[in-house]
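1. Sequence first, then the predicted structure:
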Amino acid sequence: MNFSRNEILDFVVNSIFLDRLELADDGYSAEDFSEETLILSEQGLGLDSVDVLDLLVGIEKKYQFKPIEIDSTFIDEVCASIGSVIDMVQSRMKIAA
C-alpha cells in the first residue's frame, strides 16, 4: 500500500510530534510543520535521540516495517527534516511492495 507524502506528513505531525511526543503541550500546532521543518537542529524542533527513536518506532508500527537499523549516521541523514523522513518511508514502502 502506498501513502501520499501528505498522508505521511499528517501521520508524523499529528500522531507522532503532537500526540506521542506531546509537542502540542509546548505550543505547537499542525500548521507549524512542513516538509522543511528541521527535526534535530536547534533552528527547528531540536529533538534529542530518544525523541527520534520514538519517531522511528512509531513509523515502524504504523507502516509495519521490519525494525530499522539505527546508528548516528542514519539519524543525522534520515531524521534531518520531516521531508527526509517522508523520503525514507516512501522508499521503504517500495522495498516492501
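-> Alright, I've got the coordinates.

2. going forward, measure contacts between C-alpha atoms and count neighbours the same way
-> Will do.

3. Could you pull up the residues touching the residue lying closest to residue 5 once chain neighbours are set aside?
-> With sequence-adjacent residues excluded and distances taken as C-alpha to C-alpha, 6 or more residues apart in numbering, residue 5 is closest to residue 86, at 6.5 Å. Applying C-alpha atoms under 8 Å, 6 or more residues apart in numbering, we find residue 86 in contact with 5, 8-9.

4. from the residues you listed, which would you call buried?
-> Listed as buried from those are 8-9; burial here means 16 or more other C-alpha atoms under 10 Å.

5. Second structure follows, compare the two:
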Amino acid sequence: MIKVGTVLESPQTGERLVFRSTAESSNGELFRAELTTQPGPYVVRSHLHPSQEERFVVLEGAYGYKIGNRTGTGSPGEVIICPIGVPHSQ
C-alpha cells in the first residue's frame, strides 16, 4: 500500500508524483497527491472515474485539459474539477 510521502518519478515523461493523503491515512475519504509535469506535448489518455471526482489545483505554469467536450488551460490558483463519470484528459 502507498504511504504518505511516497514519491514516484517517470524519467520518460518527467512527471513527479508525491502522495500527500492516502486511503489509509484518511479512512478511505481522500486521495491527494502533488503532480509535477514538464512542459511539452505529453498527453494523458481520456479516462473517467466512475465513483469519484478528480480535482487539479494549478500551482504554477499552465495546465491544458479536456473535460467532456470542454477544453481549457488552467492558470496558477485555478481549480479544475472533473466530475464523477465524465471523460477527461490532460
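-> Nice, thanks for sending it over. Not measured: the values here are computed from a predicted model.

6. where does the TM-score land?
-> Superposed pair, TM-score by TM-score structural alignment, normalised by the length of structure 2: 0.30. Supporting alignment: 48 aligned residues with a C-alpha RMSD of 4.3 Å.

7. thinking again about what came up before, okay if I get the contacts of residue 86 of structure 1 as JSON lines plus secondary structure and distance to residue 90 of structure 1?
-> Compiled in JSON lines, those are given as follows (DSSP: H, G, I helix; E, B strand; the rest coil; distance: C-alpha to C-alpha, whole Å):
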{"residue": "5", "secondary structure": "helix", "distance to residue 90 of structure 1": "8"}
{"residue": "8", "secondary structure": "helix", "distance to residue 90 of structure 1": "9"}
{"residue": "9", "secondary structure": "helix", "distance to residue 90 of structure 1": "11"}
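
8. Can you tell me which of the contacts of residue 86 of structure 1 is nearest residue 63 of structure 1?
-> residue 8 (9.7 Å; C-alpha to C-alpha).

9. Distance check, residue 62 of structure 1 against residue 94 of structure 1.
-> As defined by C-alpha to C-alpha, to the nearest Å, residue 62 of structure 1 lies at a distance of 15 Å from residue 94 of structure 1.

10. and what of residue 63 of structure 1?
-> From residue 63 of structure 1 to residue 94 of structure 1 the distance is 12 Å (C-alpha to C-alpha).
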